[in-house]
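Visitor: got a sequence here, can you build the structure:
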Amino acid sequence: MNQKKPSIENLIDETVLLFHRLRVVADELHGGGELAAGKRGVLKGLYEIGPQTVPQMARARPVSRQHIQSLVNPLVEEGYVEFIDNPHHRRSKLVQLTGTGRVFVEKMQLREAEVFQTLSAKFSESRLTQATRTLRSVRECFEKE
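Guide: Model prediction:
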C-alpha cells in the first residue's frame, strides 16, 4: 500500500487486486475449464434471483445484452439453463435454471462455503461488516455518477 496515494485510491487498487485474485481462486475451486467465470455468474444470478430475461441480466451487471447472450447460449446447449415463455413480454424469453443447473450451483456453493468459513475465521464480524459497508458505499457513489 502506497501511503502517498489518497486512501480512496489505495482502496480501489486493493479492490482490483482482490477481484483478480478471486478469479484465480474461483477457477482453482471450480475448475476454470468446466465453466468460465462469466457462465458461473449467470448461473449464480439465476439461482439467487430466479428467471430473468437476457436484457435484465445485462442491466444488472452492467454489460451488453450481446455479452450475456454469448454466455447464455452455450449454457442452454450444455443443459444448465433453458428459455421459457415470459408472461410480460411476447418476444423476450425468460432464462431459468434447469435441474442440472440448479445442482451445479448448489455444488458450487458448497465448495465456496468451505473457503468462506476458513477465511471468515481470520476476521471479526465487525471488520467484515464495516468493509462491506465501505465497499457498498463506494460502489453506490460510482453508480450515481
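
Visitor: make it CA atoms for all contacts and neighbour counts henceforth
Guide: OK.

Visitor: secondary structure element for the residue nearest to the spatial centre of the chain?
Guide: By CA atoms, centre = their mean, the chain has its centre lying nearest to Gly41, at 4.1 Å. Following DSSP states H and E, one finds Gly41 within helix 37-49.

Visitor: Proceed likewise with the subsequent sequence, for comparison:
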Amino acid sequence: MKPAGRPSRRDDGKAAALAVLFDAAVALFHRLRATAGEVHGQGEPTAGRRGVLRDLSRLGPQTVPQMARRRPVSRQHIQLLVNGLVEDGFAETAENPGHRRSHLVRLTPEGRALVEGMLRREARVLAAVPLTLPVRDLTRAAEVLVRVRQCLESPAWKRLVEGRR
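Guide: Have a look, this model is predicted:
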C-alpha cells in the first residue's frame, strides 16, 4: 500500500505512516462490518445494536447519555438503538437512583441469551481464523490501535483540530 502524502522532514515519516495505518484501519473496519454480517447472518442485530448489547453485557446497566459518551455518535442515535432493543424485548429501562429523568438501560434475559449466542459464534470463528501471526504481534497491534484511538480522543488532539479550522 502506498502512503497517502509525503512526510515532512519534521515528522520523520510519521504522517505518511499514520496515513497508511488509518487507510488500513478503515479497510479493516469495513471488512469487519461485512464479516460480522457473515458470522451472525441476516436477521441478527445490526452492528450498532450489537455494540449496545455487548456494552450492556460487559459494563452493566447504563444511561443512554453514558452509552453515547463511549462512542462518537449522538445521544439521539443511541436512543434510537435502545428503543429498538426495548421494543424487541432485548433490553428494558429501569429507575435510576442517581437521576430521576435518565433511566438505566439493562439487558433482559432474552438480551443476555442473544449476547451469549453472539459471543459463542464469534469465539468459534476467531479460534478458526487462518492467520499465522504470533499472539505477541496481535497483542502489539491492538496496543497500537488503542494508543492511536486514545490520542484522537485526547484534549490535545481536540485543541490541535480546533486550531486548524
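
Visitor: what range does the helix holding Gly41 of structure 1 cover in structure 2?
Guide: Aligned by TM-score structural alignment, helix 37-49 of structure 1 falls on residues 47-59 of structure 2.

Visitor: one more: stretch 125-136 of structure 1?
Guide: Counting by TM-score structural alignment, stretch 125-136 of structure 1 sits on residues 135-146 of structure 2.

Visitor: that stretch vs structure 1, mean deviation?
Guide: Average distance, stretch 135-146 of structure 2 versus aligned residues of structure 1 after superposition (mean CA distance after the TM-score superposition for structure 1): 0.9 Å.

Visitor: still on that earlier bit, list the contacts of the match of helix 37-49 of structure 1.
Guide: 33, 36, 62, 67, 81-82, 85, 105-107, 111-112, 115 (CA atoms under 8 Å, 6 or more residues apart in numbering).

Visitor: with stretch 1-12 of structure 1 instead?
Guide: Counting by CA under 8 Å, 6+ apart, no residue sits against stretch 1-12 of structure 1.

Visitor: end to end, how far does it reach?
Guide: Stretch 1-12 of structure 1 has an end-to-end distance of 11 Å (criterion: CA to CA, to the nearest Å).

Visitor: and the match of helix 37-49 of structure 1 against structure 1, how far off on average?
Guide: Looks like 0.5 Å for stretch 47-59 of structure 2 (mean CA distance after the TM-score superposition for structure 1).
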